[in-house]
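# My questions are about this predicted structure, shown below with the sequence.
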Amino acid sequence: MGEITLPNDWAARHYQRPMFQFVFDEDGNIVEGARAVEVWHRRCGKDSASLQLMSIASQRRIGTYWTMLPTLVQARRVIWDGIDKQGRRMIDQAFPKELRASVNNSEMKIEFKNGSIWQCVGSDNYDALVGTNPVGVVFSEYSIADPRAWDFIRPILAENDGFAVFIYTPRGKNHGHTLYEMAKNNPKWHSSLLTIEDTYRDDGTHVITQEMYQDEIDAGMDPQLALQEFYCSFDAGLFGAYYTDAMAKAKLGEFPWNPSKPVHTSWDLGLRDATAIWFFQETVPGGPINVINYLEENNVPLTSWYKRIHELPYTYGTHAAPHDIKKRDPDYGVRSIDTAAEFGVYFEEAPNVHLKTGIDVTKNFLPRLQFDKVNAGRGWDCLTNYRREYNNKLQVFMDRPSHDWASHGADAMRYAALTFGEGFHSGALDTFSIIPSHGAPRRIMRQNHG
C-alpha cells in the first residue's frame, strides 16, 4: 500500500480549521474530552468537514466512531449514499479504500485495518446501541435530532475521554439553541456560529453570496427561513412546527406534584416502539393544568408500564388512551384495554377524530398547561419540536406529521386534549372516581352528575 495522506484529497477552508484545531493538538493527537458546537449555515460543507475529522481520528486512536444523524434513514441518504460536488461518494473520498478491512452496507459500517470502526447511526435508534463504546461522535443536524441521544452517549465519552462534535443549522430556540448558549459561555467547549458573511473560499469569494441568498427569497423561500438557513437565526422558530404559537402561551417552570389532588394521565401506547405518558393535575376547576411529569421509553412492555405507574406516589383519576386501545395486544392475545384493567389501569378511550381536528383541539388545550421543567422538560421538547414532514426532493412541507422522536409525546398530548379539553368530554378531569395507587384494583366508571 502506497502512502496515504489524510484528509484525502481535501483541504479545510479557513472557517473549518478552528474545529480541527480544537479536536486535535499540534502533534495531530486527539484532545481528550474535546467538545465542540458548530452552528453553521446551510451548504457550507458541514458533513464533508465532519467526515474528514472522523477519518483522521480513526487513524489516530483505535476505537469506534459514530456519525449520528437524526434518523437512520437520513444517515443512509445523506452520508452513506451521499455524493459530493465532484461526483464522488462522500465515504469513499473521506475513507480511502486502502485503509479499510471490511464494509458492511446494511449496518453502514466500515472497519479499518488498524482496528478502528466508523459507523453511521441515527438518534431515533440510539437505545439499540447499548453496549457499544464509541470514542468519538459527530452529531450532524443535532437541532432536529433526539436530544436524549446525547444524554445516552455523554457518560460513555466522559469515561473514555472521547470527543463529541455537534454540527448543525438552527431550528428555533430548542435544544440546539440551549446547547449553543451553554458552549458559548463554557471555556471547556469550543463554539462557532457562521453565517454567509463569515464563510469564503481560499480565493476570497463567498461560499454563498448575497445574490444567491436573495435569489432563494425571490424564488419563494420565506425570508424568515432564509435568515435561519443562511444567517443561523435562532429567532425564526421551527418551520413546519404545529404548536409554536400555542406553546408560547404555555408555561415552563416549577409546578410540582400536589399530593392533595388526583393525577390524570394520557398515553401513547407503543407496542413496538416508544410509550409516552403525561401526568396532569388540575389547579382549580376550569383553571390552569399542571403537567407534573412525563415518562417515555422504548421497548418496554405495556404490562411493565402498568406496574411502574403504580410505583409512583400518585393517586390517579382518569387514564386517557388512543381510540385503538380496544385492539388486541399482540403479546397477550386480548384487548389492550382489558389487559390494562387486569393491572389496575382503567382507560378512558379518546374520541376518534381526524388527525387535523385533534391537532386543532390540542392547540386550544396547550395554553392552559403549566409544565414542570425538571420532570416534564422532555415532553416540552417533544411538543415544541413536533412538526410536519419535509419532502427534501420537492422542498415542501407535507400535510402530515414527521414520525420522529417528538411524535410520541405529541400524540399522547393530543389524546389528553381530546379527553380533557373543551368540546370533548368537557370537565372530564372532575368526573372520574379515584384509583388508589397502592390499593386493590377496582373498575372506575364515569359518574353521572345528572
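It's in.
# For the rest of this, base every contact and every neighbour count on C-alpha atoms.
Noted.
# Contacts only, for the spatially most central residue of the chain.
The central residue of the chain, meaning the one whose C-alpha is nearest the mean C-alpha position (C-alpha atoms, centre = their mean), is residue 146 at 2.0 Å. When contacts are counted by C-alpha atoms under 8 Å, 6 or more residues apart in numbering, residue 146 is found next to 70, 123, 124, 405, 406.
# Same question for residue 286.
Contacts for residue 286 were tallied using C-alpha under 8 Å, 6+ apart; they are residue 427.
# and it, helix, strand or coil?
The three-state label given to residue 286 by DSSP: H, G, I helix; E, B strand; the rest coil is coil.
# here's the one I want to compare it with:
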Amino acid sequence: MNVEIPECAGFLFEPARFKVMWGGRGGVKSWSIARALLVLARSRKLRIGCARETMKSIDDSVHQLLQDQIAALGMQDFFFPLKKMIRARNGSTFTYHGLRDRSVHNIKSLEAVDILWAEEAQNVTKNSWNTVVPTIRKPGSEIWASFNPVLATDETYQRFVVHPPKGAVVVQTSYRDNPYLSDELKQDMEDLKARDPDEFEHVYEGVCRPAVQGAVYKEQLIAAEKANRITSVPYDASRPVDTFWDLGFGDNVSIWFAQSIGFEFRLIDFVSDSLKDVSFYLKELGKRDYVYGKAFLPHDARAKTLAAGGRSVQQLVEAGGYRVRIVPQLSLVDGMAAVRAIFNRCWFDAEKCAEGIQALKHYRYEKDEQMSDAKHEVFKREPMHDWASHPADAFRYFAVSIREPEREKARVEAQAPPVRVGVWS
C-alpha cells in the first residue's frame, strides 16, 4: 500500500518501547499515529488499546478519528468499526480504555495489548503511568503517547520530555511538519501571533504555560512553589493524621491526608481512584502506617445506598474504626475562599501528593464561549467539572474543616464582653 505519512512520524514503524509525539497544534500527531496503527494492524494481527486518562463514553475516544482514517485510506473492506471497538479481517482489534479506571477487568484487558496509544497524554497522572507501564508487558509490546503540553511540571512532560526513559523515541512536532496545513489554519496562526505572541507560542509551538488559563488557585500555587512548600514533607508520628474525602463514587473518590502542626498544615499523602467501593479506600488507609485522627466526609456521606446494603458511607467508614466528622456545608464560592485563606500555611509532599497537586494546578474556571471573543477570554463563576474536580473538592473540604472552626472561635471571642481591669486598694 502507498500510505502518506509525514516524515517526522517515520519512527513509528521502527521498534521501540516508548514512542512519543508532542508539540503544538497542527503538528499531525494524532493523524499520523492513527494512520501508522492502521497500517501496522493491517500488516499483522495486533491488539491495540487506545487510552485517555478518563473516558466516560466512546465519544471521548479516538474511535471517530480511526474511522475517518479508515475511509481516507480506502480500508473499509478490511476494518469493521463496531459500536465500541474496531475489528479487522486478520483478527486485529482496536479497543478503548480510561486509564483512571483501574478495575481488574480493565487492567486484564490492557495486559493483552501489543500497542497502547495514550492520546491527550498531558492529562495522564503519575499513578496512571505507574499502573499502565508495567501492565503493558508482552514481549515486544510498545507504549505510544501523543500530547500538547500544558505545564512543565505535569507528569507526562516530566516523564518523557525532561527525563525520557531508556528505549524511548521522543519527537517534537509543530505545524512546520504538516504538509497539509490549510489556508484557514495558516490565517488563524498569523492572527494569533500578531494578537498574542505568548499564546501563539503555547498553542502552535508547544511551549509550556506558566499556569493553566483560568486556574482557580493560580496565585496560591505559584506562591507555594516560590516558597518551596511543595517539597518532601515527613510524617510526624506524634500527631494524628486526618483524612478529607470527596465522594465521586463512579467518577472518582479523592482523599487528602493532613497533619496540623503548630501553625502549619502538612499534606503528607493523597489517594484517588474510581469505580471502587468504600472498602477499597479503607484498605488503602490501612496500608499506611499512620496514626489516624478524624475522617472528614461531605454531607452526602450520610445518604444510605442499596449498593452498600442500606448503609451510608459514613456508617461504613465508622465501621472501619474511624471517627467521622461531616464537613460544614458551605457554598462553592465560600469553600474556595476558605482554600485561599489557608493555602499559605500548607506544605505538600511533592512525591506522595503528586497527583493531587497536578489536579489543583489544572482545576480551572470554565470558559464562557458566548462572552469570549478573539481578544478576550471570559470565564464563568463555576469551575469545570473534569478529572481535576474531585481532588480539588476534597481539598476544599479540608480547607472548610480547618477554616470554619477558626472563624467561629474568632466570632465568639469578638462577641465576648470586655474584661474590666480594676485597681484594688
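Perfect, I can see it now. Quick caveat, the model's predicted, so the values are computed rather than measured.
# thinking again about what came up before, can you lay out the contacts of residue 146 of the first structure as CSV showing neighbour count?
Putting these into CSV (neighbours: other C-alpha atoms under 10 Å) gives the following:
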residue, neighbour count
70, 25
123, 26
124, 22
405, 23
406, 24
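# which one of the residues you listed is nearest residue 392 of the first structure?
Top of the list for closeness to residue 392 of the first structure, among the contacts of residue 146 of the first structure and by C-alpha to C-alpha, is residue 70 at 14.5 Å.
# which residues sit in contact with the closest one?
122, 123, 124, 140, 141, 142, 144, 145, 146.
# ok, now how distant is residue 355 of the first structure from residue 410 of the first structure?
Here the criterion is C-alpha to C-alpha, to the nearest Å. By it, residue 355 of the first structure lies 12 Å from residue 410 of the first structure.
# Who has more neighbours out of these two?
Neighbour totals were compared for residue 355 of the first structure and residue 410, and residue 410 leads with 28 against 13 (other C-alpha atoms under 10 Å).
# okay, the strand or helix carrying that one sits on what stretch of the second structure?
Residue 410 of the first structure belongs to helix 407-420 when elements are defined using DSSP states H and E. With the alignment judged by TM-score structural alignment, the segment of the second structure matched to helix 407-420 of the first structure spans residues 389-402.
# Run the chain-centre distance for the matching stretch.
16 Å (C-alpha atoms, centre = their mean, to the nearest Å).
# contacts for the helix holding residue 410 of the first structure?
Contacts of helix 407-420 of the first structure from elsewhere in the structure, counted by C-alpha under 8 Å, 6+ apart, are 265-268, 274-278, 296, 320-322, 348-351, 358-359, 361-362, 365, 379, 382-383, 386, 401, 424-429.
# do the same with stretch 351-371 of the second structure
Residues outside stretch 351-371 of the second structure that contact it (C-alpha under 8 Å, 6+ apart): 125-127, 154-155, 211-218, 221, 231-232, 256, 267-270, 350, 377-384, 387-389, 391-392.
# buried subset of the residues you listed?
Among the contacts of stretch 351-371 of the second structure, those that count as buried by neighbour count (16 or more other C-alpha atoms under 10 Å) are 125-127, 154-155, 211-218, 221, 256, 267-270, 350, 379, 383-384, 387-389, 391-392.
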